[in-house]
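Q: My questions concern the predicted model and sequence given below.
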Amino acid sequence: MDIVDKARRSAMMAGIRGKDTRPELAVRKAAHALGYRFRLHRRDLPGTPDLVFPRLRKIILVHGCYWHRHPGCKFAYKPKSNPDFWMTKFEKNQARDQKTLFELVERGWAPLVVWECETKDSKILSARIASHLGHGGDDEL
């Protein structure tokens, strides 16, 4: 049973953003601090990736642990209300994520998935981004 009424829950869920989230902003800040420049949310690519580094042919996707079901993460808990609906939704999200990754690789892009919980430690986040993009940074436009 939910602790808030349906109208309030609907308003809360509608307020969840898909772009410019706190984890995404942390990834952008880390990539920028490393000297990399990028494009945001390219609609011509599968899944509208969060950060695109065109010259490097690399992409960073920032996934919320809850919505994309980060395996083993405490934030990917099972909802108590309407679990059948939510589990179906989560399965569709995961299937879409797999399809997106496959299509990006097929088009010659190298994607990196950064999970929401991984954005909490800026040093580890920066190391992952640097490892994916290569050391040093550049003036990627």
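A: Looks like it arrived, so ask away.
Q: all contacts plus neighbour counts: C-alpha atoms, from now on.
A: Will do.
Q: Wait, Arg69 touches Lys89, no?
A: No - between Arg69 and Lys89 there is no contact under CA atoms under 8 Å: 10.7 Å.
Q: who has more neighbours, these two?
A: Arg69 (21 against 14; other CA atoms under 10 Å).
Q: show me what contacts Ala127?
A: Taking CA atoms under 8 Å, 6 or more residues apart in numbering, we find Ala127 in contact with no residue.
Q: ok, and here's another one to check against it:
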Amino acid sequence: MDKLSPQRRSENMRRIRSKDMKPEMVVRRLVHRLGYRYRLHRKDLPGKPDLVFGPRRAAIFVHGCFWHQHDKAACLDGRVPKSNTAYWGPKLKRNVERDAAAQKALAEAGWRVLVVWECETRDQCLLESCLQSFLAPE
């Protein structure tokens, strides 16, 4: 793999969005097709969950494997970069800590939380059954 110039790397990083990314859109389409309605990125909830189902007190986070450090054994996209580790290590660690704090705060407030990882959106049949069981009436 060729090493990227700092300018090219900066350009790549600038294009990464926090909302409406492809994995999130996959989950949104599936949930909508299943007949559930939701609100997006509610700012009044810890962590601003990607999808919020108010009456069900359920929230879904769609995490990118790299940015939220998916388990390294399960997902190769969750690797920490080998270059500039002094920057990436603490940054990614803060993301993981912030995610855990938001999920804990939601759970303590009586919300059910589901985290969908970017790599899990590739198998839509499995994802659909997971979403159905999470959102099904209790």
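A: Ah, there it is. Remember, it's a predicted structure, so these values are computed and weren't measured experimentally.
Q: Now do the buried residues in stretch 50-60 of structure 1.
A: Buried residues in stretch 50-60 of structure 1, counted by 16 or more other CA atoms under 10 Å: 50-53, 58-60.
Q: and the residues you listed as TSV, adding secondary structure and distance to Leu133 of structure 1?
A: Formatted as TSV, the buried residues of stretch 50-60 of structure 1 follow (DSSP: H, G, I helix; E, B strand; the rest coil; distance: CA to CA, whole Å):
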residue	secondary structure	distance to Leu133 of structure 1
Asp50	coil	15
Leu51	strand	12
Val52	strand	11
Phe53	strand	9
Lys58	strand	7
Ile59	strand	9
Ile60	strand	9
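Q: farthest pair in those?
A: Spanning the widest gap among those are Asp50 and Lys58, at 11.2 Å by CA to CA.
Q: so what sits against both of these two?
A: None of the residues lies in contact with both Asp50 of structure 1 and Lys58 under the rule CA under 8 Å, 6+ apart.
Q: Now do the contacts for the counterpart of Cys119 of structure 2 in structure 1.
A: By TM-score structural alignment, Cys119 of structure 2 lines up with Cys117 in structure 1. By CA under 8 Å, 6+ apart, the residues touching Cys117 of structure 1 are 64-65, 73, 75.
Q: are any of these buried, and which?
A: 64-65.
Q: for the contacts of Cys117 of structure 1, which one is nearest Gly134 of structure 1?
A: Checking the contacts of Cys117 of structure 1 against Gly134 of structure 1 with CA to CA, the nearest one is Gly64 at 24.6 Å.
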